[in-house]
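1. need a 3D model of the sequence below.
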Amino acid sequence: MMKIHLKTPLGIARIRGSEEGVSEIKILDETPQPTSEIPDYLLPVVEQLEAYFRGELKAFHLKLDLEGTEFQKKVWRALLEIPHGKTVSYLELSKQLGDIKAIRAVASANGKNPVWILVPCHRVIGSDGSLTGYAGGIPRKKWLLEHEGVLTQKSLF
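-> Predicted structure coming up:
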């Protein structure tokens, strides 16, 4: 398992992975130096993230190596089905998974997503359209949704 750091518009991302796939992407609040030497098996992750942030990539094609419960993995698979530029509510996601009463469990699994951006947990919003519940903070969620064209940035003038 290798760990690298990548500079992104949202801050420094810690990326962990192996030849089995990506196991973690997390934007850090601290600022370690970006990694200069990237192992071959993590190069596609870096290339695709950079293309995403340039606005050139709408869907990732990477091997994932995620650890979690079966329920969490089921939620994360459902998140992968949310297209770029679209959102769903926690309630809609719970319905898609077959249990409207599981909304809190779905929200909890969403919050434990270990690979931000690749598994697009930022595309899940409140039923009223509010940008609730994002482990990376609401400003980052807002930035990602604006970047994907879901939200339009409002001008002050």
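
2. alpha carbons only for contacts and neighbour counts from here, please
-> OK.

3. show me where this protein has its helices.
-> For the chain, the helices defined by DSSP state H occupy 43-53, 70-79, 90-96, 103-111, 138-147.

4. quick one: those as JSON lines, columns for mean neighbour count and distance to residue 2 too.
-> What follows is the helices of the chain, written out as JSON lines (neighbours: other CA atoms under 10 Å; distance: least, CA to CA, whole Å):
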{"stretch": "helix 43-53", "mean neighbour count": "16", "distance to residue 2": "12"}
{"stretch": "helix 70-79", "mean neighbour count": "17", "distance to residue 2": "22"}
{"stretch": "helix 90-96", "mean neighbour count": "19", "distance to residue 2": "33"}
{"stretch": "helix 103-111", "mean neighbour count": "19", "distance to residue 2": "23"}
{"stretch": "helix 138-147", "mean neighbour count": "18", "distance to residue 2": "25"}
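
5. need those helices in JSON lines with distance to residue 17, can you?
-> Listed next are these as JSON lines, based on distance: least, CA to CA, whole Å:
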{"stretch": "helix 43-53", "distance to residue 17": "9"}
{"stretch": "helix 70-79", "distance to residue 17": "17"}
{"stretch": "helix 90-96", "distance to residue 17": "28"}
{"stretch": "helix 103-111", "distance to residue 17": "20"}
{"stretch": "helix 138-147", "distance to residue 17": "23"}
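
6. how about this one, so we can line them up?
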Amino acid sequence: MYYITTYLSPVGLMTLASDGEALVGLWIENQKYFASTAPVERLEKDDLPVFISVKKWLDRYFAGENPKISELPLAPIGGEFRQKVWEILCDIPYGETITYGEIAKKLAATMNKPGMSSQAVGGAIGHNPISVIIPCHRVLGAKGSLTGYAGGIDKKLWLLTHEGVAIEKLAVPAKVTAL
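-> Reported below is the predicted structural model:
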């Protein structure tokens, strides 16, 4: 059984999902791939301890603090490749960004491969089931392009600004994409 609750954030209504022990999903309303990894059978339960912890973590984050991801029990649902990509995302510090290409290089080194596709990395990032906490919003396209955020470029800009990233140096693409 999976459980859900909601959280009203500055970037919109969020839906949280749990297996009863860990957070398995956090999606911003109207996000691409919304709840695609969580089983269909879900029961609303606002008072689960994990939900209480996540909501407190989010309160601190949106208040301008930098709570540690490790404070939360996370169990995103996805294959081995996606898990490796999401682990790299968790290491991106607040207020910093990284490109899809840089993640591809890190992943290739970790997997002892000569190279890795930035597009494959982008696909894994686009399917991140725990938005904001697993910080996929900190990933940019080549040359600082703001592309590929499933929650919407406006939300990505808000989150980056909230974290102190100098967004005036970033390039907003003419055609907005979400992987």
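
7. can you give me the TM-score here?
-> With the length set by TM-score structural alignment, normalised by the length of structure 1, the two chains reach a TM-score of 0.88; 150 aligned residues with a CA RMSD of 2.1 Å.

8. which one of the helices of structure 1 lies nearest to residue 25 of structure 1?
-> Minimum separation from residue 25 of structure 1 across those (CA to CA) falls at helix 43-53, 9.7 Å.

9. that closest one vs structure 2, average distance?
-> Following the fit onto structure 2, the mean deviation recorded for helix 43-53 of structure 1 is 0.5 Å by mean CA distance after the TM-score superposition for structure 1.

10. quick one: the closest residue to residue 15 of structure 1 other than its chain neighbours from residue 93 of structure 1, how far?
-> Distances taken as CA to CA, 6 or more residues apart in numbering put residue 25 closest to residue 15 of structure 1, at 4.6 Å, once the chain neighbours are dropped. Distance of residue 25 of structure 1 to residue 93 of structure 1, given as CA to CA, to the nearest Å: 22 Å.

11. now swap in residue 153 of structure 1 and tell me
-> 26 Å.

12. residue at max distance from the center of structure 2?
-> residue 114 (26.9 Å; CA atoms, centre = their mean).

13. and the nearest residue to that residue once chain neighbours are set aside, what does it touch?
-> Nearest non-adjacent residue to residue 114 of structure 2, counting by CA to CA, 6+ apart: residue 108, 6.3 Å away. Counting by CA atoms under 8 Å, 6 or more residues apart in numbering, residue 108 of structure 2 makes contact with 114-116.

14. same check, this time on residue 84 of structure 1
-> Counting by CA under 8 Å, 6+ apart, residue 84 of structure 1 has contacts 58-59, 148.

15. let's see that with 7 Å instead.
-> Shown in contact with residue 84 of structure 1 (CA atoms under 7 Å, 6 or more residues apart in numbering): 58, 148.

16. what's the match for it in structure 2?
-> By TM-score structural alignment, residue 84 of structure 1 lines up with residue 94 in structure 2.
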